[in-house]
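>>> heads up, no residue letters with this:
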């Protein structure tokens, strides 16, 4: 089985993040599911539909790799609209059906991830991933879309250490964030030291790196999921390369989309 100790911890955080969002939407009337959550017009239903579709795709990548490969061909043929069209289709389902299906899909993916043999990689739209990496990516997406839903519904959004998974991906994808914008990947190291909600320090990179990023781990996660403008977070850079990175940091695959708008301009 795949690295049980690391995988178990990530799956536990994924379940907790999902249950939090589940509790927010479970009691919503149909009008609540129609609440717009993003500037692009995604509703609560789109958000849950997108998470459910991605869970299904992840499960297919593990259990039906040939079927998943056909889905990748469709994505390659429509790289901009593929994800949005899937969310749009899911959002048409009645809320109670979508919620029940999302719950079932979460359980099925958890089981499938635990069953992946040691050392085996799972195909994906980007590079193949280990089960722990795929589970971490699911935490990141669930965290980001939960934030969209909570903010749109006016709910208090708890700051938890689960944001560390988001930060980890944001740091690991530093080169990708440049490449996806047609820039050269940076060669200089950056030291990242972030403070989690519980006061612990999350650190990446050499201690003697020439440039640094410091500040709130929760706020860096908001930056990395492009939910906040760099001027609206408690995250600071030392050095021009680090400063530029904070304007383009991106924890998710695909194109970055529109830049976040400053809170003062919303």
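It's in. Because the structure is predicted, anything quoted here is derived from the model rather than measured. Numbers count the residues shown, from 1 in each chain.

>>> rest of the way, CA atoms for contacts and neighbours
Will do.

>>> what does the helix or strand containing residue 72 contact?
In this assignment (DSSP states H and E), residue 72 forms part of helix 65-77. Helix 65-77 is contacted from outside by 57, 60-61, 82, 123, 125, using CA atoms under 8 Å, 6 or more residues apart in numbering.

>>> Repeat that for stretch 234-243.
With CA under 8 Å, 6+ apart, stretch 234-243 has contacts from 186, 190, 210-216, 219-220, 246.

>>> Which of those has the largest number of neighbours?
When neighbours are taken as other CA atoms under 10 Å, the top entry among those is residue 220 (30 neighbours).

>>> Give me the contacts around whichever strand or helix holds that one.
Element membership for residue 220, per DSSP H and E: helix 217-224. The contact list for helix 217-224 (CA under 8 Å, 6+ apart) reads 144, 159-160, 163-164, 166-167, 170, 194-197, 202, 228-230, 233-235, 246, 249-251.

>>> Give the buried residues for that helix.
217-224 (16 or more other CA atoms under 10 Å).

>>> Now do it: distance to the chain's middle.
Distance, stretch centre to chain centre, for helix 217-224: 11 Å (CA atoms, centre = their mean, to the nearest Å).

>>> for the stretch 1-150 of the chain, what spans make up the helices?
Remark: helices assigned in the stretch 1-150 of the chain by DSSP state H, counting those that start in this stretch are 4-26, 30-33, 44-63, 65-77, 82-91, 95-115, 131-152.

>>> put this beside the first:
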């Protein structure tokens, strides 16, 4: 990667900018648009924002009051059951927000992301933050929040386009650098999360950023390679596009297998959209 290493402060600034970019898209939507189904199963546009609202709040809590966060997590997990985990999770995290009007939900999201912004200003580059799995380094923690805002925002953008609803465009920016790096470093996680053996062979990834710069990861003499637009790599690793629906050039069995199971986010193993879906 040819850019200077990110810091907590630069990632925080990019997170705030990503929130603002999504806000500009949804701020003036008609109430009925908030009820539209998105590519995420079971979720409307309102649910996408409700999800961000809940986890921006708990992220702030993890920074400012780890003990309370731990207690809240225990309460949340106690509502889960193997047979109804998805519905139970939705009820626990989205229930309050599903009762809100679009204006109330927009206000709640703005309030919670402001709380997160204020809490994250206290973080240093070497700090760690408790979370639902293992604790995370502060930079990885904020990168994950940025990835969530961008990925769930992509679901909203796709939904509005599919329904031919006019809304401000969300231009591609070099903020996705953080997401591209996260997509790369979660290569082995994508296998471990599926209880598969992660391959030992390296993959070289060379991406063209929205500004035209080149971002590269991994050894450049690796037999397996992935090249193309950074936006496409981010869409695949956040499971918003099937690799066949992008312009990525993927060479080698290891790289091909990875791009078909890539998952840059935590949680149980999930599959992205089938080819030709979006």
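All right, it came through fine. Source: prediction; values computed, not measured.

>>> Could I get the TM-score for this pair?
Put the two chains on top of each other and the TM-score (TM-score structural alignment, normalised by the length of the first structure) is 0.91; 262 aligned residues with a CA RMSD of 2.0 Å.

>>> How about the contacts made by the residue in the first structure sticking out farthest from the centre?
The centre of the first structure is farthest from one residue, residue 208, which by CA atoms, centre = their mean lies 29.4 Å away. When contacts are counted by CA under 8 Å, 6+ apart, residue 208 of the first structure is found next to residue 191.

>>> Which residue in the second structure aligns with it?
In the second structure, the residue matched to residue 208 of the first structure (TM-score structural alignment) is residue 221.

>>> ditto for residue 199 of the first structure
Using TM-score structural alignment, residue 199 of the first structure pairs with residue 212 in the second structure.

>>> what does residue 146 of the first structure give?
Match for residue 146 of the first structure (TM-score structural alignment): residue 153.

>>> thought that match was touching residue 22?
Yes: the pair residue 153 of the second structure and residue 22 qualifies as a contact (CA atoms under 8 Å) at a distance of 6.1 Å.

>>> what about those two, which has more around it?
Between residue 153 of the second structure and residue 22, counted using other CA under 10 Å, the more crowded position is residue 153 (24 against 21).

>>> The more buried one: what's it in contact with?
With CA under 8 Å, 6+ apart, residue 153 of the second structure has these contacts: 22, 48.

>>> measure it to residue 193 of the second structure for me?
Look at residue 153 of the second structure and residue 193 of the second structure: by CA to CA, to the nearest Å, they are 24 Å apart.

>>> same thing with residue 60 of the second structure?
Taken as CA to CA, the span from residue 60 of the second structure to residue 193 of the second structure is 26 Å.

>>> Looking at these two, which is more packed in?
For residue 60 of the second structure versus residue 193, the count of surrounding residues by other CA under 10 Å is larger for residue 60: 22 against 17.

>>> Quick check: nearest residue in space to that one, chain neighbours excluded?
residue 116 (4.5 Å; CA to CA, 6 or more residues apart in numbering).

>>> Hmm, the one you found is touching residue 56, no?
Yes: the criterion here is CA under 8 Å, and residue 116 of the second structure meets it with residue 56 at 6.0 Å.

>>> What's the separation between the aligned residue in the first structure for residue 123 of the second structure and residue 35 of the first structure?
Matched to the first structure by TM-score structural alignment, residue 123 of the second structure sits across from residue 116. Separation of residue 116 of the first structure from residue 35 of the first structure (CA to CA): 38 Å.

>>> try residue 163 of the first structure
Residue 163 of the first structure sits at a distance of 25 Å from residue 35 of the first structure (criterion: CA to CA).

>>> Looking at the two, which one has more neighbours?
Legend: neighbour count by other CA under 10 Å for residue 163 of the first structure and residue 35, higher for residue 163 (23 against 17).

>>> That one maps to what in the second structure?
Per TM-score structural alignment, residue 163 of the first structure is aligned with residue 176.

>>> cool, residue 242 of the first structure as well?
Aligned partner of residue 242 of the first structure by TM-score structural alignment: residue 255.

>>> SS state for that match?
helix (DSSP: H, G, I helix; E, B strand; the rest coil).

>>> what's the burial count for it?
Neighbours of residue 255 of the second structure using other CA under 10 Å come to 22.

>>> swap in the one 10 residues further on?
Number of residues near residue 265 of the second structure (other CA under 10 Å) recorded here: 19.

>>> ok, now the one 10 residues further on?
Counted by other CA under 10 Å, the residues lying close to residue 275 of the second structure total 12.

>>> what's the answer for residue 184 of the second structure, then?
Count around residue 184 of the second structure with other CA under 10 Å applied: 22.

>>> Next, residue 206 of the second structure: secondary structure please.
Classified using three-state DSSP, residue 206 of the second structure is strand.

>>> which non-adjacent residue is nearest it?
residue 216 (4.3 Å).

>>> and what of residue 127 of the second structure?
Nearest to residue 127 of the second structure is residue 138, by CA to CA, 6+ apart, at 5.4 Å.

>>> what does the one you found align to in the first structure?
In the first structure, residue 138 of the second structure lands on residue 131 (TM-score structural alignment).

>>> Verify the contact between its match and residue 112 for me.
No: Residue 131 of the first structure is not in contact with residue 112 according to CA under 8 Å; the separation is 9.1 Å.

>>> quick one: which of those two has more around it?
residue 131 (30 against 17).

>>> How much space separates the more buried one from residue 84 of the first structure?
25 Å.

>>> Next: residue 54 of the first structure.
12 Å.

>>> So which of those two has more stuff around it?
residue 54 (18 against 14).

>>> Secondary structure element for the residue nearest to residue 206 of the second structure, which one?
strand 214-217.

>>> after superposition, how close is that strand to the first structure?
With mean CA distance after the TM-score superposition for the first structure, strand 214-217 of the second structure departs from the first structure by a mean of 0.9 Å once superposed.
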